[in-house]
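> Coordinates for the following, if possible.
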Amino acid sequence: MSTRSRNMPRPVRPWRRAMAVAAVLAATGTVLAAAPQPAQAALPPQTIADPVHYWNDVLLEVIRREGGGPGPMSRSAAMLNLAMYDAESSYQLKWKGKITSEPYIHAEKYAGWLEGPDEEERVIGRTAYNVLLGLYPGQTQYLDARFRERFGSEPTGFDLLDATVVSKMVTQMRDARNGDRSDNDQVYVGDNKPGSWRPTSYPDMADPGCSRDSQAVSPFWGQVKPFALTSGSQFRPPTPGLYGTYEKLLASDEYKRQVEAVRSAGADKPTTRTPVINRTADQEAAAWFWANDEDGTYKPPGQLLQATREVATQRRLNTYENARLFALVATAMADAGIAVRDVKFLTPIDLWRPVSAIREGGLDPEWKPLLKTRAGVNVTPCFPAWASGHATFGAAWAGVMKRYFGSDNIAFTMTTDDPQSPVKSRSFTSFSQAAREDADSRIWLGVHFPWDAEDGLALGDRIANHVYTTKLRRL
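Okay, the predicted model is just below:
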């Protein structure tokens, strides 16, 4: 990720001297307190008051447009929100005299005599725009339009803040993530044993996007450098290691109980061998509410970022508080995405999905999971079951939220992006309740076993505790 040359100061005659100053600052890092500020037009009317909320809203739309796996999305969210947090910390340090929590990388007490108009907004927004531009160059037209919507000006226009603080915030985040192994395109090769994950290419469930091992989504994301953890395996759940081999796993009584639990709760429709579905109407509604599996939705990390905004608005957080909350949430979810991929692909057991266990285990050759595409084709995610990503993301989010607000028992309402959900909002009395339902929803959709949910919840909360106690700490 890098700041485009088109965003660097351009010759504007009345500010030629200011631009020369900016160039010196950018090239040498010299702090020059006398650097003049250019005049800024008033911001146009805003429908989203807080800049942190605005740029996360922009990110969610980019996710809908780009599609893909939740790991890269959560990485982008962390880079965006941590850069915005350090930019906001820089503004607080410069004009409010202090910061109340640690920066993630560095807060810059940048040059300037007097605070410029809308300076907090400009520091955050110009940082966010450039981070997103580096991550999603294919969305340039959309990002430019959202910049103009926010500022009423072109992103190519001169702003001295680019040289004094914005470029530093963007560059330090780019440098921190260079070489983090997120570009690993190594191809996955399955274990090809009973119990091991395989594409679900049954004739009545044909998925052209998941017909070969090599199409497994983000198989080596567990090796990506985390944002707060020491490694993706730092909090690896013990369960896979308890069995060690597929043969021992499939022979265990617990495995048989797990298969039966999802067989009855997660079936799409009754069959001759599975005549009863043990799932209530509300559980089915919850299953679809939390899904967000298809491209075109904001996916699981996006749903939780949206919930963060809804809670933050309800609690009336200011911009600095929002920046810290979103940075903590995004960091925990980014590391959750890494850690859960470690469990799925880098442990001895790459566990097959329930449909494979039920069909190939000889229990019911007609069984299908509830999860299906908008076209009505039953599908299952193209990666191993153990552990649940939804559960891990949900617990990481809930763990940060309850620690940030000092209480788990906060009532809130959140929304969904899934077009097949029969309801568009659900209300909860605690963050943990929401995370629990998120985890269980994957069993009701027929794509996870109960222990996938349990291990994901435990993993996510341990990540949240580590992030909250080691990053962005109160001073």
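> When you work out contacts or count neighbours from here on, use the C-alpha atoms and nothing else.
OK.
> now the strands: where do they sit in the protein?
Residue ranges of the strands in the chain, as given by DSSP state E, are 412-415, 425-428.
> and the ones you listed, which is most packed in?
Among the strands of the chain, strand 412-415 has the highest mean neighbour count (mean count of other Cα atoms under 10 Å), at a mean of 17.
> list the helices and strands it packs on?
Secondary-structure packing of strand 412-415 (3 or more Cα pairs under 8 Å, 6 or more residues apart in numbering; DSSP states H and E): helix 299-315, strand 425-428.
> Once you drop chain neighbours, what's closest to the residue most central in space within the chain?
Centrality entry for the chain: nearest residue to the mean C-alpha point is S74, 2.7 Å, by Cα atoms, centre = their mean. Leaving aside its sequence neighbours, S74 sits nearest to A334 (Cα to Cα, 6 or more residues apart in numbering; 4.6 Å).
> ok, now A265?
Leaving aside its sequence neighbours, A265 sits nearest to N278 (Cα to Cα, 6+ apart; 4.7 Å).
> My guess is P348 contacts P240. True?
Yes. Between P348 and P240 there is a contact under Cα atoms under 8 Å: 6.7 Å.
> residues contacting A391?
A391 is in contact with 435-436, 438-440, 452-454, 456-457, 460, counting by Cα atoms under 8 Å, 6 or more residues apart in numbering.
> this one as well, want them side by side:
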Amino acid sequence: MPENVRTTRTRSTIWRRTLAAGVVLAATGSILAASPQRAEAALPTQSIADPVHYWNDVLQGVFRQVQGGPVPMARAAAMMNGAIYDAESSYQAKWKGQMTSAAYIHAAPYAGWVEGPDEEERVIGRTAYNILLNLYGVNRPNKNAPDFTPYLDKRFKERFGTEPTSGDLLDITIVSGMVNQMMNARAGDGSEDNSSYSGESPRPGAWRATSYPDMVDSKCASDGNAVNPVWGQVKPFSLSSGSQFRPTTLAQFGTYEDLVASPEYKAQVAAVRNAGAAAPTAATPVINRTADQYNAAWFWANDNDGTYKPPGHMIQATREVSKARGLSTYANAKLFALVSIALADTGIAVRDAKFSTTIDLWRPVSAIREGGLDPQWKPLLKNNDGVNVNPCFPAYVSGHASFGAAWAGIMKRYFNTDNIAYDLTTDDPQAPVKTRHFTSFSAAAKEDADSRIWLGVHFPWDATDGLILGDKVAAQVFSTKLRTL
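Modelled structure (predicted):
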């Protein structure tokens, strides 16, 4: 079997089973046609009916267990959903007679005379499983990272009732091709560069680790703890580079000195100081944040390990809208691929803005405390231990805002309208309200962006420019990838 597709059976064993099932072989030994071997008697787990939804649920399960930043997670989602979409497109071309949208990499009819039992389910599931195995399981590139093979095997068996190593003819005819072409496309994309950050602190305005004596954050104890500082150079899925849509608001100031002396900057600090404080202080006695804004702040948070982080939240939102709209499996494969590709490229573009520009902007707590405004001020955001913290990377631009706008940008273009009513949920354990209602995709993205100000970890321009960046990425992805045929 190809090295990227997992099986414990040898090729000869599978071929003997195939011959017994009546497969016709050419003289060279290549498969001409086959009645695919059924790999399961039934699908035991049907609480999540659609296979695209199911395997994205599996992915979110990994997100909740893995530690690290959201950008590698978005890349993983794009790889899995891109491969699922090409595999599903191949199935559509083979058995349904046509593909309605272009493949991401490549899709083609595969060998076989008669469609096998649950074949669409098997094509999608076995492709998704093997992509995840290469990212997070036994074939993961970083052997020091946790091995999620037992979890992936468990979820596979829950779905199919068999072990993933049992083998399936579809592994040969289609799955291996879909897995290998995605893994090959992303090989050497720069994602394995683990270079650490060396910033420009203690210059006023420059980002620095925000672990103060009363806000001890072991995960951000020094500037070198900055998360994914070189991911702005990772090869995108659709953009020409991470800098293609680089925001320019901070560039107009040129230097940190000009930035912190400007009235625009001072207005930004004042806005987040009054809206994002954890509690009143002697110097900041009034917090201008409503109860609903407080609820929204935590609804969108998903910053801490144990949650599915912002990419997972956007995948969950896609699933909730998709389920309410009754999309088919083929339609879901396309929608989830578009959303995931947009999230991955947005994450790369955000890291470019944070780390590869003239100014690596410090967080509001640094501006307020070290700017001499309020030495007791803390952001509302807390970690799982109840300590007030900040994400461990520069503020500009907001990743949440950018991810939300990328999601909304794909959704409104896919459905050809922005005005759809729907409910979204969150898995942040600190969120007082777990479900919120929206009447447009843009409204959800805007609230996601504003929530970062209410949590006290971003300035307003981080949110505003993040919304613009995310929508530009979405427009690029939607106009160039998976286009309707």
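> care to give me the TM-score?
After superposition, the two chains reach a TM-score of 0.96 (TM-score structural alignment, normalised by the length of structure 1), with 472 aligned residues with a Cα RMSD of 1.9 Å.
> before we move on, the earlier item: output the helices and strands packed on strand 412-415 of structure 1 as CSV; include the columns distance to L82 of structure 1.
As requested, these are exported to CSV (distance: least, Cα to Cα, whole Å):
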stretch, distance to L82 of structure 1
helix 299-315, 14
strand 425-428, 28
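> tell me the most buried of these?
Of all those, helix 299-315 has the most neighbours on average by mean count of other Cα under 10 Å, namely a mean of 21.
> So what touches that helix?
53, 56-57, 60, 63-64, 70, 73-74, 290-293, 322, 326, 329-330, 333, 390, 393-394, 397, 412-417.
> Produce a ChimeraX select command limited to the buried residues of the residues you listed.
Per 16 or more other Cα atoms under 10 Å, the buried members of these correspond to this ChimeraX selection:
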select :53,56,57,60,63,64,70,73,74,290,291,292,293,322,326,329,330,333,390,393,394,397,412,414,415,416,417
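> among the contacts of helix 299-315 of structure 1, which are in helices?
Mapping those onto helices (DSSP state H) picks out 53, 56-57, 60, 63-64, 70, 73-74, 322, 326, 329-330, 333, 390, 393-394, 397.
> Could you tell me where stretch 170-185 of structure 2 falls in structure 1?
Aligned using TM-score structural alignment, stretch 170-185 of structure 2 spans residues 161-176 in structure 1.
> swap in stretch 220-235 of structure 2?
Matched against structure 1 by TM-score structural alignment, stretch 220-235 of structure 2 falls on residues 210-225.
> Show me what counts as buried in that stretch.
Neighbour-count burial for stretch 210-225 of structure 1 [16+ other Cα under 10 Å]: 210-213, 215-225.
> Looking at those residues, which one is closest to N465 of structure 1?
Relative to N465 of structure 1, the closest of the buried residues of stretch 210-225 of structure 1 is K225; by Cα to Cα it sits at 18.4 Å.
> So for the closest one, what's the nearest residue that isn't a sequence neighbour?
Among residues not flanking K225 of structure 1 along the chain, D180 sits closest, at 4.9 Å (Cα to Cα, 6+ apart).
> can you count the residues close to the one you found?
14 (other Cα atoms under 10 Å).
> cool, G254 of structure 2 as well?
Look at G254 of structure 2: counted by other Cα under 10 Å, it has 11 neighbours.
> so what's the residue mapped onto it from structure 1 closest to, chain neighbours aside?
Alignment note (TM-score structural alignment): G254 of structure 2 maps to G244 of structure 1. The shortest distance from G244 of structure 1 to any non-neighbouring residue, by Cα to Cα, 6+ apart, is to P348 (6.0 Å).
> if I line the two up, what does the one you found land on in structure 2?
Taking TM-score structural alignment for the superposition, P348 of structure 1 sits opposite T358 in structure 2.
> ok, now how distant is that match from L455 of structure 2?
26 Å (Cα to Cα, to the nearest Å).
> These two - which one has more neighbours?
Using other Cα under 10 Å as the criterion, T358 of structure 2 and L455 rank with L455 on top: 27 against 15.
> The more buried one against A277, yeah?
Yes. Look at L455 of structure 2 against A277 with Cα under 8 Å: they come within range, at 7.3 Å.
> anything in contact with each of those two?
With Cα under 8 Å, 6+ apart, L455 of structure 2 and A277 have common neighbours 379-380.
> Just confirm G456 of structure 1 contacts A435, I think it does.
No. Assessed by Cα under 8 Å, G456 of structure 1 is found out of contact with A435, at 10.1 Å.
> Between these two, which contacts overlap?
Common neighbours of G456 of structure 1 and A435 (criterion: Cα under 8 Å, 6+ apart): 391, 395.
> Pick out whichever of these two has more residues nearby.
Remark: of G456 of structure 1 and A435, G456 carries more neighbours, 29 against 26, as counted by other Cα under 10 Å.
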